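Trainee: Any chance you could fold what I've pasted below:
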Amino acid sequence: MPRPTKWRRVTFIPEITFFKPAGIPLRHLDEVRLSIEEAEAIRLKDLEGLEQEECAQKMRISRPTFHRVLGSAHAKLADALINGKAIRIEGGNFGMAIQRFRCGNDSQEWDVPFEKMVAGQPQVCPQCDSPNVHPVRAPGFGFTGGGRRRRTGRRW
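Mentor: You can find the predicted model right below:
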């Protein structure tokens, strides 16, 4: 049985998710389905002009995996453009990038989607309107006590 596909981190979901050639009724068209993570790969590499290593880091996948996702997306787009097919963007294995914040007064925590973070981080707590707001570190960052264990001569 193959391993399940890991979720990819996505920071943008397009508002327009369907494209078709002009002048051809939809009932006469074949359709190509582009996953959300394939659209994100194209956006990062082709639209923003980032290097593959940077793109892979942003999506939290390996560089070879990013290369495969991008290659699949390019092949689907080429098929749709050359053969006159409609393009639908939907589905896939992805999670939206969010940032968690905590109020220093009442310890209230809330999530802010990436789209809102572009404008800047929240200035006040939505519960008590306190300006004492701080981002919460994501798991896996900072000191966690992990690392290589040293043998102390005892058997475990």
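
Trainee: From now on I want contacts and neighbour counts done on CA atoms only, so please keep to that.
Mentor: OK.

Trainee: At which residues are the strands of this structure located?
Mentor: Remark: strands assigned in the chain by DSSP state E are 8-10, 18-19, 31-34, 86-89, 94-96, 98-103, 109-113, 133-135.

Trainee: Longest helix of this protein, counting residues only.
Mentor: As assigned by DSSP state H, the longest helix anywhere in the chain is helix 63-83.

Trainee: Which one of the strands of the chain lies nearest to Glu48?
Mentor: Ranking the strands of the chain by proximity to Glu48 (Cα to Cα) places strand 8-10 first, at 14.2 Å.

Trainee: what sits against the closest residue to Ile13 other than its chain neighbours?
Mentor: Spatial nearest neighbour of Ile13, chain neighbours left out: Ile36 (7.0 Å); criterion: Cα to Cα, 6 or more residues apart in numbering. For Ile36, the contacting residues are Val10, Ile13, Ile89, Glu90, Gly91, Gly92, Phe94, by Cα atoms under 8 Å, 6 or more residues apart in numbering.

Trainee: Tell me the buried residues within these.
Mentor: Neighbour counting over those (16 or more other Cα atoms under 10 Å) leaves Val10, Ile89, Glu90, Phe94 as the buried ones.

Trainee: now the other sequence, so there's something to compare against:
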Amino acid sequence: MARPVKWRRVEKLPEFRYFVPSDVEGDIRENVLKIEELEAIRLRDLENLEQEECAKNMEISRQTFQRIYNEAKRKVADSLINGKAIKISGGNYTQHICKLVCKNCGNSWQERMEDIEYEDDTCPKCGSSKNYCNEKNKVKRCKKNCSERKAMCSRKK
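Mentor: Below you'll find the predicted structure:
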């Protein structure tokens, strides 16, 4: 069985998601740039962070960050040189990762905050809804009753 792909944490979702060369007519070929690929470019080139800092921000290994970054650069270069559009879409990303622990059975698991219903975040092992966020002393991370999580879940309703 293949190992599941780890979520890549992104700080900002793009405001603009499609770029087209101005001089191309007819059918335009396009490259699809994943959200995490755009985040890698933003961190490394716009924020000017080192590879290790970028990987830490995205909560992935340095090697994984480098693979994502290299693929993003290849797609952007192909679009610029060959007159292709860039569509920013998809990927395996999250803005917040919640590390939950069940008070009933002690099971721990991770959830993308975007996947959690505030009143219905049940333990995958025993089904109990008595759980809490195990994140401690981390800024901008979920806590069981944090305002970020409440705001995210209220938007889903």
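
Trainee: Let me see the TM-score of these two.
Mentor: Remark: TM-score between the superposed chains equals 0.63 [TM-score structural alignment, normalised by the length of structure 1]; 107 aligned residues with a Cα RMSD of 2.0 Å.

Trainee: Could you check what's spatially nearest to the residue nearest the centre of structure 2, not counting adjacent residues?
Mentor: For structure 2, the residue nearest the mean C-alpha position is Tyr93 (2.4 Å; Cα atoms, centre = their mean). Closest residue to Tyr93 of structure 2 apart from its sequence neighbours, by Cα to Cα, 6+ apart: Arg8 at 4.5 Å.

Trainee: Phe19 of structure 2 too?
Mentor: Sequence neighbours aside, Ile86 is the residue nearest to Phe19 of structure 2 in space, at 5.1 Å (criterion: Cα to Cα, 6+ apart).

Trainee: So the one you found sits against Ile28, correct?
Mentor: No - in this structure, Ile86 of structure 2 is not within contact of Ile28 by Cα atoms under 8 Å, at 10.1 Å.

Trainee: Give me the number of neighbouring residues for Val112 of structure 1.
Mentor: Using other Cα atoms under 10 Å, Val112 of structure 1 has 14 neighbouring residues.

Trainee: How about Cys55 of structure 1: what's its closest non-neighbour residue?
Mentor: Nearest one to Cys55 of structure 1, counting by Cα to Cα, 6+ apart, is Leu44 at 6.0 Å.

Trainee: The one you found: how many residues sit nearby?
Mentor: Leu44 of structure 1: 22 neighbours (other Cα under 10 Å).

Trainee: So it versus Phe12 of structure 1, what's the distance?
Mentor: As for Leu44 of structure 1, its distance to Phe12 of structure 1 is 10 Å (criterion: Cα to Cα, to the nearest Å).

Trainee: Per the alignment, name the residue of structure 2 opposite Ala75 of structure 1.
Mentor: For Ala75 of structure 1, the aligned residue in structure 2 is Arg74 (criterion: TM-score structural alignment).

Trainee: Next, count neighbours for its match.
Mentor: Arg74 of structure 2 has 12 neighbours, counted by other Cα under 10 Å.

Trainee: Report the contact partners of it.
Mentor: By Cα under 8 Å, 6+ apart, Arg74 of structure 2 lies in contact with nothing.
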